[in-house]
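Colleague: would you be able to build a 3D model of this:
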Amino acid sequence: MTLVDITEERGVTTLALDSPATRNALSTHLVTELADALTACGKDPAVRAVVLTHTGGTFSAGADLKAPPSPYAFVDLLRQLVELPKPVVGHVTGHVRAGGLGLLGACDVVVAGEAADFALTEVRIGVAPAVISLTLLPKLDQRAAARYYLTGERFGVPEAVAMGLVTAGAEALPGILDGLRAGSPQGLREAKRLVTARVLETFERDAEDLVQRSATLFASAEAREGMTAFLERRDPEWRL
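Modeller: Okay, the predicted model is just below:
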């Protein structure tokens, strides 16, 4: 079963996460397939830019709790997005949760439709947004990051733009793609290297620590209770 739908138009390859039945949860299968598609895009001289989007009403619900990828595989995917020698544009028209925000943080440009909403829900199942901090914290306003990391609150497109997660509304997408089509392959590649340098420094410095921290949290008793409560559609035992 294919979980990433691939289409091409005038030098732009669109990769759509296509597992609406699981709300595009980040399973081992989906992460592997997306990584393979990105590798092909990176090697194809006909590809000027990549759009990362989704089918269904959810861009991604975060990690698939039944078949999660290894933290190392997810780190590799985030780094691949950041290092891809082609611009990556995230296009969101629905819900984004937890690890899905990490994918958006790895994109170079993000546009969102009016119906999009976002939440960092990790604290509500007993863990923390550890690995996705590699792409989020270098880009987000620190006060906003603290609020949404700690509360798990849902927020909309205006807040996402103000905090640096989203670049613009979805209406800007055609103009952005036209601008990318006008850029030379070398110019786009080297310009991207400039704007991603600090994010890649974070990977070099923090990736191993955050992977280990994530593994420890997911193996904890609180996380087991949180994930069980989520799957059983009940409040966890710590809820006041």
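Colleague: every contact and neighbour count from this point should use C-alpha atoms.
Modeller: Fine.
Colleague: quick check: closest non-adjacent residue to the residue nearest the centre of the chain.
Modeller: For the chain, Leu103 is the residue whose C-alpha lies nearest the centre (C-alpha atoms, centre = their mean; 1.3 Å). Spatially, and ignoring its direct neighbours in sequence, Leu103 is nearest to Leu78 (6.4 Å; C-alpha to C-alpha, 6 or more residues apart in numbering).
Colleague: got the buried residues for stretch 221-230?
Modeller: Neighbour counts over stretch 221-230 (16 or more other C-alpha atoms under 10 Å) mark Glu222, Ala223, Arg224, Glu225, Gly226, Met227, Thr228, Ala229 as buried.
Colleague: now do the contacts for Gly100.
Modeller: Neighbour list for Gly100: Leu26, Phe59, Ser60, Ala61, Gly62 [criterion: C-alpha atoms under 8 Å, 6 or more residues apart in numbering].
Colleague: change it to 6 Å
Modeller: Ser60, Gly62 (C-alpha atoms under 6 Å, 6 or more residues apart in numbering).
Colleague: can you classify it by secondary structure?
Modeller: Three-state assignment for Gly100 (DSSP: H, G, I helix; E, B strand; the rest coil): helix.
Colleague: quick check: it vs Leu120, distance?
Modeller: 9 Å (C-alpha to C-alpha, to the nearest Å).
Colleague: Ala25 - how many residues pack around it?
Modeller: 28 (other C-alpha atoms under 10 Å).
Colleague: neighbouring contacts of the helix or strand containing Leu38?
Modeller: According to DSSP states H and E, Leu38 maps onto helix 28-43. By C-alpha under 6 Å, 6+ apart, the residues outside helix 28-43 that reach it are Leu3, Pro68, Pro69, Leu77, Leu84.
Colleague: tell me the buried residues in it?
Modeller: Judged by neighbour count using 16+ other C-alpha under 10 Å, the buried positions of helix 28-43 are Thr28, His29, Leu30, Val31, Thr32, Glu33, Leu34, Ala35, Ala37, Leu38, Cys41, Gly42.
Colleague: structure for this one too, so we can compare:
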Amino acid sequence: MTLISRTRARAVETLSLDATDTRNALSAALVSDLADALTDCGKDPDVRAVVLTHTGTTFSAGADLRDPPHPDALVGLLRQIVELPKPVIARVTGHVRAGGLGLLAACDIAAASTTATFAFTEVRIGVAPAVISLPLLPRTDPRALARYYLTGERFDPSEAVRLGLLTTTADDVDDALTPILDGLRRSSPQALTETKRLLTARVLETFDRDAADLTALSARLFTSPQAREGMTAFLERRDAAWVV
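Modeller: From the prediction side, this is the model:
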């Protein structure tokens, strides 16, 4: 049973993260299923663009702590979104945490409702936003991002737009996406592919340069004593030992 539901309307394929029992956490299975769905979209000449969205009240809660994907698999998924020869548009109407923010950053356009919330919660469980930095750092304001990377604070969609994480926010995210999707439907498939290559060149340079180091950092941190304490505290709904 796939964890990705799919619909299509006028050449736009919508892929919905559909694991509401885990708040669409990035498990090994969900990452694999999403990668397979994106591969299908990339090969299908009838797909002009892809919308990445979610069921339930959470776009993604980040890595599934009980069944996390291998860092290489997450790097591969993020790069696949960046390299897909069709635009990928994130549609968010709920909460986004940790690794889920990497998905947003990998997308070409990201829109969220005004009720969405965001947080880089990695530091609160003893790890760092390592792998997701590959698409995030080239596309956001690093000075503004530092606060949320270092504190794990929650922030709203207006702040996410200021950071460069979101393209737009609106009370009705579908109204906001209507002119964007109409514009993509009026665009030449060849032109979309080549224009996306221009836009993603700097991001892919970061993958080429830093992916191996950041994957190793992620793997090292996730097996550290502080990470074990942080994850246990999170699952037990208590403060970690270092909280003062």
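Colleague: got a TM-score for the pair?
Modeller: Put the two chains on top of each other and the TM-score (TM-score structural alignment, normalised by the length of the first structure) is 0.99; 240 aligned residues with a C-alpha RMSD of 0.5 Å.
Colleague: about what we covered before: now name the helix or strand holding the residue nearest to Leu103 of the first structure.
Modeller: Per DSSP H and E: Leu78 of the first structure is located in helix 71-83.
Colleague: average offset of that helix relative to the second structure?
Modeller: Once fitted to the second structure, helix 71-83 of the first structure is off its aligned match by 0.2 Å on average (mean C-alpha distance after the TM-score superposition for the first structure).
Colleague: the lengthiest helix in the first structure corresponds to what range in the second structure?
Modeller: The longest helix of the first structure (DSSP state H) is helix 185-218. Alignment of helix 185-218 of the first structure against the second structure: residues 189-222, by TM-score structural alignment.
Colleague: mean per-residue distance, the matching stretch to the first structure?
Modeller: Stretch 189-222 of the second structure sits 0.2 Å off on average (mean C-alpha distance after the TM-score superposition for the first structure).
Colleague: buried stuff in that stretch?
Modeller: Within stretch 189-222 of the second structure, judged by 16+ other C-alpha under 10 Å, the buried ones are 189, 192-193, 196-197, 200, 203-204, 206-207, 211, 214-215, 217-219, 221-222.
Colleague: and the next element down the chain from the longest helix of the first structure?
Modeller: Next along the chain from helix 185-218 of the first structure, counting by DSSP H and E, comes helix 221-231.
Colleague: tilt between that following helix and helix 185-218?
Modeller: Interaxial angle of helix 221-231 of the first structure relative to helix 185-218 (axes from the mean of the first three to the mean of the last three C-alpha atoms, to 10 degrees): 100 degrees.
Colleague: circling back: after the helix holding Leu38 of the first structure, which helix or strand is next?
Modeller: Moving toward the C-terminus from helix 28-43 of the first structure, the next helix or strand (DSSP H and E) is strand 49-54.
Colleague: show me what that following strand is in contact with.
Modeller: Applying C-alpha under 6 Å, 6+ apart, the external contacts of strand 49-54 of the first structure come out as Val12, Thr13, Thr14, Leu15, Ala16, Leu17, Lys86, Pro87, Val88, Val89, Gly90, His91.
Colleague: confirm that the fourth one sits in a strand.
Modeller: To tie it back to what came earlier, the one meant is Leu15 of the first structure. Yes - under three-state DSSP, Leu15 of the first structure sits within a strand.
Colleague: does it touch Glu9 like I think?
Modeller: No - if you go by C-alpha atoms under 6 Å, Leu15 of the first structure and Glu9 don't touch, sitting 11.7 Å apart.
Colleague: and these two? which has more neighbours close in?
Modeller: The residue with more neighbours, out of Leu15 of the first structure and Glu9, is Leu15; 22 against 8, by other C-alpha under 10 Å.
Colleague: aligned to that one, what sits in the second structure?
Modeller: Per TM-score structural alignment, Leu15 of the first structure is aligned with Leu15.
Colleague: and the gap between its match and Val82 of the second structure?
Modeller: From Leu15 of the second structure across to Val82 of the second structure, the span is 16 Å (C-alpha to C-alpha).
Colleague: repeat for Arg139 of the second structure
Modeller: For Arg139 of the second structure, the distance to Val82 of the second structure equals 12 Å [C-alpha to C-alpha].
Colleague: when these two are compared, which one has more neighbours?
Modeller: The neighbour comparison of Arg139 of the second structure against Val82 (other C-alpha under 10 Å) goes to Val82, with 25 against 18.
Colleague: report the contact partners of the more buried one.
Modeller: Contacts for Val82 of the second structure (C-alpha under 6 Å, 6+ apart) come out as Ala106.
Colleague: how close does it sit to Glu153 of the second structure?
Modeller: Taken as C-alpha to C-alpha, the span from Val82 of the second structure to Glu153 of the second structure is 27 Å.
Colleague: the helix holding Leu38 of the first structure: how far from the chain's middle?
Modeller: Chain-centre distance of helix 28-43 of the first structure: 14 Å, with C-alpha atoms, centre = their mean, to the nearest Å.
Colleague: have a look at how far, on average, that helix is from the second structure.
Modeller: Mean deviation of helix 28-43 of the first structure from its aligned counterpart in the second structure after superposition (mean C-alpha distance after the TM-score superposition for the first structure): 0.3 Å.
Colleague: that helix maps to which residues in the second structure?
Modeller: By TM-score structural alignment, helix 28-43 of the first structure lines up with residues 28-43 in the second structure.
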